[in-house]
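Visitor: Here's my sequence, what's the structure:
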Amino acid sequence: MSLRLQNKVAIVTGSSSGLGRAIATSYAREGAKIVCADLQPTARTEVESERVINTDDLIRQNGGRAIFVKADLSKSDEVENLVTQAVAEFMHRRISIEANCPPARIHETPDDTWDITMAVNVRSIFLASKHTLKQMLSQEKNDGGDRGRIINISSIFGLVGGRFNCSYAASKGAVSNLTRQVAMDYGRHPLQCYLPGLYVEPCFRI
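Guide: Presented below is the predicted three-dimensional model:
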């Protein structure tokens, strides 16, 4: 069976749960070597005693290759270390990157909520793109003619807004436009920005 991502390396941020975990395991099934990045290797659950297997452990149990790197993506040195560890572990093959607030209207939004949302959703994309592009530019082109791809996860709320979601919508609008700008500046390094629809996470369950 031909694996579409054989010999590729993917850095997947927010990999401990939700969409990030799903992306990491899906990429691994297609043959990619996965660098799982998050603040903790195991997602928090509503039941304290419930144990959720780490994403990197799950990938290895199913025959894939993966490592976990703890990283706060709002801190430049930690993002740089993330890329360095990815290269050290899996050499300098193709690298892709995934990146991943309380509802409130703008007059109800605390300053620290705004700042945290922008740090997590926007600054993290800037830093991850900055440090991975340095690595990608040093790589030889692959058979497809590029040196790697950056895939940023945005949201439909970044285009049309959402009820009581001012900081989140603003941050995702920034992600979408930053991705367009980077695509223009690095046209030979294809960039894709997905605007996902609703997917089920524990926070949506009643």
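Visitor: CA atoms for contacts and neighbours, from now on please.
Guide: Fine.
Visitor: Nearest residue to the middle of this protein?
Guide: The centroid of the chain falls nearest to Ala99 when counting by Cα atoms, centre = their mean (1.7 Å).
Visitor: so where does Ile67 fall, helix or strand?
Guide: strand 66-70 (DSSP states H and E).
Visitor: Also Leu137?
Guide: Assigned by DSSP H and E, Leu137 falls in helix 124-138.
Visitor: what's the following helix or strand past that helix packed up against?
Guide: Next helix or strand after helix 124-138 toward the C-terminus (DSSP H and E): strand 149-153. Packing partners of strand 149-153 (3 or more Cα pairs under 8 Å, 6 or more residues apart in numbering; DSSP states H and E): strand 94-98, helix 166-185, strand 191-194.
Visitor: which of those sits most buried?
Guide: For the helices and strands packed on strand 149-153, the largest average neighbour count (mean count of other Cα atoms under 10 Å) is found in strand 94-98, namely a mean of 24.
Visitor: structure for this one too, so we can compare:
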Amino acid sequence: METKLTGKVAIVTGGSRGLGKAMAIELAREGADIVVAARTVESGQSRLPGTIHETVREIGKLGGKATAIRCDVTKEEDVNEMVRQVIAHFGHVDILINNAGIGMPKSFVKMTTKNWDLLMNVNLKGTFLCTKAVLPHMTE
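Guide: Below is the predicted model:
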């Protein structure tokens, strides 16, 4: 059955759990082929539940198509490699969901500079790097 996103390719960063997982599943329900990207590849890598492979399996059970790619959005080489793999596999990318993000369980006053740098690297630099790497392929 043809849907509004049939033939579209969507990258969802932070797709192993929470909002990222939910968006990946919903985009797949609408017919998009999904690239689930995150750092969490195996259970136990994080204190939080969920992996990119679990999200891919769940999408597959719903009849959707998904691929898992490990990617640390704070590392430009990881982001560029992810995009290279997407283009090699699908030939194009149509949708980018910059969902990878973290919060800090500490109050602002107790936050260390190291915590702040990590927060900024994931939440801001990661969005910048992913958009910078994907946008040229979206505008071709």
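Visitor: Quick check: TM-score for this pair?
Guide: Their TM-score after superposition, calculated using TM-score structural alignment, normalised by the length of structure 2, is reported as 0.85; 135 aligned residues with a Cα RMSD of 2.5 Å.
Visitor: all strands for structure 2, in order.
Guide: 9-13, 33-38, 66-70, 95-97 (DSSP state E).
Visitor: Packing partners of the last one?
Guide: Counting contacts by 3+ Cα pairs under 8 Å, 6+ apart, the secondary-structure elements packed against strand 95-97 of structure 2 are strand 9-13.
Visitor: Once aligned, what mean separation remains between the strand it packs on and structure 1?
Guide: Superposed on structure 1, strand 9-13 of structure 2 shows a mean distance to its aligned partners of 0.3 Å (mean Cα distance after the TM-score superposition for structure 1).
Visitor: Tell me the helices and strands packed up against that strand.
Guide: Judged by 3+ Cα pairs under 8 Å, 6+ apart, strand 9-13 of structure 2 is in contact with helix 18-29, strand 33-38, strand 95-97.
Visitor: on that earlier part again, what separates the residue nearest to the centre of structure 1 from Arg51 of structure 1, distance-wise?
Guide: In this structure, Ala99 of structure 1 and Arg51 of structure 1 are 25 Å apart, going by Cα to Cα, to the nearest Å.
Visitor: now Val87 of structure 1
Guide: To Arg51 of structure 1, Val87 of structure 1 is 30 Å away according to Cα to Cα.
Visitor: One more: Thr42 of structure 1?
Guide: Distance, Thr42 of structure 1 to Arg51 of structure 1, using Cα to Cα: 8 Å.
Visitor: who has more neighbours, these two?
Guide: Thr42 (16 against 11; other Cα atoms under 10 Å).
Visitor: Now do the same contact list for the nearest residue to that one once chain neighbours are set aside.
Guide: Counting by Cα to Cα, 6 or more residues apart in numbering, the nearest residue to Thr42 of structure 1 once its immediate chain neighbours are dropped is Asn54, at 5.0 Å. Applying Cα atoms under 8 Å, 6 or more residues apart in numbering to Asn54 of structure 1 gives the contacts Ser16, Pro41, Thr42, Ala43.
Visitor: switch the cut-off to 7 Å
Guide: Ser16, Pro41, Thr42 (Cα atoms under 7 Å, 6 or more residues apart in numbering).
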